[in-house]
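> mind looking at a prediction? Sequence and model below.
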Amino acid sequence: MGRVRELGGSRRTEPRVWAPGSKSAVVEALTEEAVRTRRFPGIAFRGDDASRRPWIIGAGLDIWEVCQMIEDYESSESLLEETHLSAAQLRLAEAYRRSYPTEIEQAITDNRRPPEEHLALYPFIEFVED
């Protein structure tokens, strides 16, 4: 039987479900997220435990997506004109990228895989033409 724990006046008798790894690993991961959200006000984290990623609050986009858009547009000005993003959100994405370049580059690289590689990894996906 799992631990019994007092929660809001009710007793918990089933085991608590934790992410893979130890409780200390979960605490460490959540602490790292808390540090990053304090260093970069305007970001939050989303996704399941295995693939948590930072996103920009109010933009609805992951930081790597904004960074990829910055690369793909001719200029920041055209990006600002053609999207709902603000200059502050672009600066936030760029600042985060400078602090965590490997994380952002890996996400962009994964997204830019050729269609054949995506199909090999995920045979159930369908591509939509622009």
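Good, I have the coordinates.
> for the rest of this, base every contact and every neighbour count on C-alpha atoms.
Will do.
> for the most centrally placed residue in the chain, give me its contacts.
Among the residues of the chain, the one closest to the centroid is Arg53, at 1.8 Å (Cα atoms, centre = their mean). Listed by Cα atoms under 8 Å, 6 or more residues apart in numbering, the contact partners of Arg53 are Phe45, Arg46, Gly47, Asp62.
> second structure follows, compare the two:
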Amino acid sequence: MSRTARVGPATTAARGPKSKPFSMRLSRVTDRFVTAEARRTKRSRGAVVEALAEEAARMRRFPGIAFRGEDAGRRAWVIGTGLDVWEVIEMLGDHRTSERLVAGTELDARAVDLARAYHATYPEEIDGAMAENRRPLTELRELYPFIGLTPASPRR
């Protein structure tokens, strides 16, 4: 996945092929909201409705998952943890098993299982977010020449 590619439910890769078009009527309140979102985000009204529907469908499929962040980079997170799904999956890799992750953190088994299930269904989205987080220091310095580094404190 390209480093500039968007990850999250609004991506073409996440949606897959398009279905047949259909029309619908929105309530006045919802129509005003969609129109304002389209204007604010410089997207079509259809694109706004599609993104909202995609997030709603995912939240129904995975109760306990919600979305946050800017429009271009909305991220799935596990409600009640403060962590994005990709962060839980990355922590799982560090701890090697769900049991060790649950024992070594404040996460419960349900949160870990939920993140694993979401990752299994949307691996490109979650793997892309983890790859973005692991950008090499040389690449970051090239992009941001004045970046400062803060040394990590030694463990006690």
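Here it is on my side, so go on. Predicted model only: the values in this text are computed from it and were never measured.
> now do the counterpart of the residue nearest to the centre of the first structure in the second structure against Ala53 of the second structure, distance only.
If you follow Arg53 of the first structure across to the second structure using TM-score structural alignment, you land on Arg75. Arg75 of the second structure sits 15 Å away from Ala53 of the second structure, going by Cα to Cα, to the nearest Å.
> got it, and Gly104 of the second structure?
From Gly104 of the second structure across to Ala53 of the second structure, the span is 36 Å (Cα to Cα).
> neighbour-wise, which of those two wins?
Set side by side, Gly104 of the second structure and Ala53 give different neighbour counts by other Cα atoms under 10 Å, the larger being at Ala53 (14 against 10).
> in three-state terms, label the counterpart of the more buried one in the first structure for me.
Alignment note: Ala53 of the second structure maps to Thr31 in the first structure; criterion TM-score structural alignment. Assigned with DSSP: H, G, I helix; E, B strand; the rest coil, Thr31 of the first structure falls in the helix class.
> swap in the one 10 residues further on?
Pro41 of the first structure falls in the coil class when you classify it by three-state DSSP.
> which residue in the second structure lines up with it?
With TM-score structural alignment as the matching criterion, the partner of Pro41 of the first structure in the second structure is Pro63.
> which residues in the second structure form strands?
65-68, 75-78, 83-84 (DSSP state E).
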